[in-house]
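Visitor: structure, please.
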Amino acid sequence: MKKRTPIVALVAACSLAALLAISACAPQEQQAATGTADDQQEQTVQDQTAEETEKDDAAEQDTAPEEPSVQRDPADPPNATVSLSDDSDVSASPLPCSSTMTFEQDDEPMTVTTDAPHPVQYEASGMPALSASGSTRAIARFDEPAIRAEVVRYLESDISEAAAIAGSVHDISASDVIGEVIDSQVTDGTISFNVEGGYRYALEVGFDSGTAIYVFTVAA
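Guide: So this is what the prediction gives:
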């Protein structure tokens, strides 16, 4: 015997099933929507943090203190550099010897004289040196323009012989080694002259602020 279900009951059952299905799907859609919003919020925070970091870095660079420039003591002779004209990358800083410098201090002129050994009274080892084969043009530059100069050269072998007789290079008398004045030109504050290996060179240089002697050697 077939049992008949009333139409009203059947419709009610279908409606209940549909409601249950919708209820089961709704939390998942809401959770997915919520997750998307959270991701967007997190990305926004990261972008803001990156922008703030860049701004902080830029501010630190703008406010970084500048390193103070080191100025030469006016009582010291001008700094010097000698290079070979055919190879400007090879240079030496001559050793400053005696000097007399005049400058103003508290609106009053002051002159400072520094005594040092004669150019022949230094050990060759450790002295600023260049190397040259044959006669080579050299250029001396200063951080204050040179206005006059005299260049004297001494044979290193003569200095060694005099030191052997005197007992040490420090005991040599200036008259024990005869120097030779060589030609030099002062142009635009620099000094140019020829150098040869085996000689020691002494530069007596005049500046507006005073005079100074520099020494270096040239190896063969």
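
Visitor: could you use CA atoms for every contact and neighbour count after this?
Guide: Will do.

Visitor: which SS class is S160?
Guide: Under DSSP: H, G, I helix; E, B strand; the rest coil, S160 falls in the helix class.

Visitor: okay, now it: neighbour count?
Guide: Other residues lying near S160 total 18 when counted by other C-alpha atoms under 10 Å.

Visitor: can you check I165 too?
Guide: I165 has 13 neighbours, counted by other C-alpha under 10 Å.

Visitor: before we move on, which element is it in?
Guide: Using DSSP states H and E, the element containing I165 is helix 156-166.

Visitor: what comes up buried for that helix?
Guide: 156, 158-163 (16 or more other C-alpha atoms under 10 Å).

Visitor: make a markdown table from these and add distance to Q28 to it.
Guide: Below are those laid out as a markdown table (distance: C-alpha to C-alpha, whole Å):
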| residue | distance to Q28 |
| --- | --- |
| E156 | 96 |
| D158 | 101 |
| I159 | 99 |
| S160 | 99 |
| E161 | 103 |
| A162 | 103 |
| A163 | 101 |
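
Visitor: what's the closest of those residues to R137?
Guide: Distance to R137 across those (C-alpha to C-alpha) is lowest for E156, with 19.2 Å.

Visitor: one more to put side by side:
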Amino acid sequence: MEYNTTRNHLIMKEYGRNIQKMVEFLLTIEDDMDRQRNSMAVIELMGTLNPHLKNVEDFRHKLWDHIFNISGFALKVESPYPIPTKETLKARPERLEYPKKYPRNRHFGKNLEMVIDKAISEENPEKKEGFTQTVANYMKLAYGNWHKESVHDDAIRAELLSITGNQLEYHPGAAPVSSANSTQNFSQGNSNVGNSNNDPFRTSSGKRKNFQQNNKFKSNNSGKGNNNKHNNKFNKNRNK
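Guide: Modelled structure (predicted):
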């Protein structure tokens, strides 16, 4: 019996020991044509054992790179792709350049600072007011998330004036509804009370009619029940 401790190192475990033995056998083949043909067969077998690679772009390129890696980059065959080397495998990737952004107010973040700059540069007064309201509402939300308590609008207004250099002024609250408008809305609401559309039994004439017919039917049935009781009593007296 052969144990794993006596075998050589398994280079790519996802392909298994048998594929590695096949690649090792390819290295012993002296004929170039025969070695090329058998290498193509091993490539097809590797693709069958790992069908998930078919969903990867250039999956056959990956299979060729893997067979060269399993062979220790000693396999001499013609590849449709550039043949990798040990240097390319062990080469360290270049260091990523992280964005160096240092916001002026880190507790609000860089995105809010970008929105503030956009609001300051906005020339349309309506859009500028909308930006200001959005920034102030976000500041209130951030304050509530960190402090777990509400904040007064005056504090947000003072903070926004401070961080924008008095260029954005927050106006909390909406304009109050005038008494004339409220009276008009109330009168309209009262006028809709008698409307047939608000009455569940007058959504259509048929529904009101059916409702009346149902009441009439119930009253007729109740009368029939009284007549039946009277007839039963009359028959009992007659039998006596």
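
Visitor: quick one: TM-score?
Guide: The TM-score (TM-score structural alignment, normalised by the length of structure 1) is 0.23; 90 aligned residues with a C-alpha RMSD of 6.0 Å.

Visitor: who are the packing partners of the helix or strand just after the helix holding I165 of structure 1?
Guide: Reading on from helix 156-166 of structure 1 to the C-terminus, the next helix or strand found by DSSP H and E is strand 180-182. Packed against strand 180-182 of structure 1 by the contact rule (3 or more C-alpha pairs under 8 Å, 6 or more residues apart in numbering; DSSP states H and E) you find strand 148-155.

Visitor: at 10 Å what do you get?
Guide: Using 3 or more C-alpha pairs under 10 Å, 6 or more residues apart in numbering; DSSP states H and E as the contact criterion, the secondary-structure elements in contact with strand 180-182 of structure 1 are strand 148-155, strand 190-195, strand 199-207.

Visitor: about what we covered before: kindly indicate which of the buried residues of helix 156-166 of structure 1 lies nearest A202 of structure 1.
Guide: E156 (12.3 Å).

Visitor: how close does the closest one get to Q41 of structure 1?
Guide: Distance from E156 of structure 1 to Q41 of structure 1, counting by C-alpha to C-alpha, to the nearest Å: 81 Å.

Visitor: now T100 of structure 1
Guide: Taking C-alpha to C-alpha as the criterion, T100 of structure 1 is separated from Q41 of structure 1 by 74 Å.

Visitor: neighbour count for those two, which is higher?
Guide: Summary of the neighbour comparison: T100 of structure 1 and Q41, criterion other C-alpha under 10 Å, with T100 having more neighbours (18 against 12).

Visitor: which residue is the nearest non-sequential neighbour of the more buried one?
Guide: For T100 of structure 1, the nearest residue in space outside its immediate sequence neighbours is T113; the separation is 4.3 Å by C-alpha to C-alpha, 6 or more residues apart in numbering.

Visitor: how many neighbours does that neighbour have?
Guide: Considering only other C-alpha under 10 Å, T113 of structure 1 is surrounded by 15 other residues.

Visitor: need the contact list for it.
Guide: With contacts defined as C-alpha atoms under 10 Å, 6 or more residues apart in numbering, the neighbours of T113 of structure 1 are 75-76, 98-102, 210-212.

Visitor: element containing it?
Guide: Applying DSSP H and E as the criterion places T113 of structure 1 in strand 108-114.

Visitor: buried stuff in that strand?
Guide: For strand 108-114 of structure 1, the buried set under the neighbour-count rule, 16+ other C-alpha under 10 Å, is empty.

Visitor: beyond it, next helix or strand please.
Guide: Downstream of strand 108-114 of structure 1, the first helix or strand assigned by DSSP H and E is strand 129-131.

Visitor: right, and the helix or strand after that following strand?
Guide: Scanning forward in sequence from strand 129-131 of structure 1, with DSSP H and E defining helices and strands, the next element found is strand 136-142.

Visitor: so that next one versus strand 199-207, what angle?
Guide: Going by axes from the mean of the first three to the mean of the last three C-alpha atoms, to 10 degrees, strand 136-142 of structure 1 is angled at 40 degrees with respect to strand 199-207.

Visitor: buried sites along stretch 61-69 of structure 2?
Guide: Buried positions in stretch 61-69 of structure 2, judged by neighbour count with 16+ other C-alpha under 10 Å: 63-69.

Visitor: turn the helices and strands packed on strand 180-182 of structure 1 into TSV, including mean neighbour count and distance to A219 of structure 1.
Guide: Conversion of these to TSV gives the following (neighbours: other C-alpha atoms under 10 Å; distance: least, C-alpha to C-alpha, whole Å):
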stretch	mean neighbour count	distance to A219 of structure 1
strand 148-155	20	11
strand 190-195	21	10
strand 199-207	22	7
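
Visitor: okay if I get these as CSV plus distance to L130 of structure 1?
Guide: Supplementary listing: those in CSV, determined by distance: least, C-alpha to C-alpha, whole Å:
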stretch, distance to L130 of structure 1
strand 148-155, 14
strand 190-195, 9
strand 199-207, 10
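
Visitor: of the ones you listed, which is nearest I22 of structure 1?
Guide: The closest of these to I22 of structure 1 is strand 190-195. By C-alpha to C-alpha, the value is 95.2 Å.

Visitor: which strands or helices does that closest one pack on?
Guide: Strand 190-195 of structure 1 sits against strand 80-84, strand 136-142, strand 148-155, strand 180-182, strand 184-187, strand 199-207, strand 210-219, with contacts defined as 3+ C-alpha pairs under 10 Å, 6+ apart.
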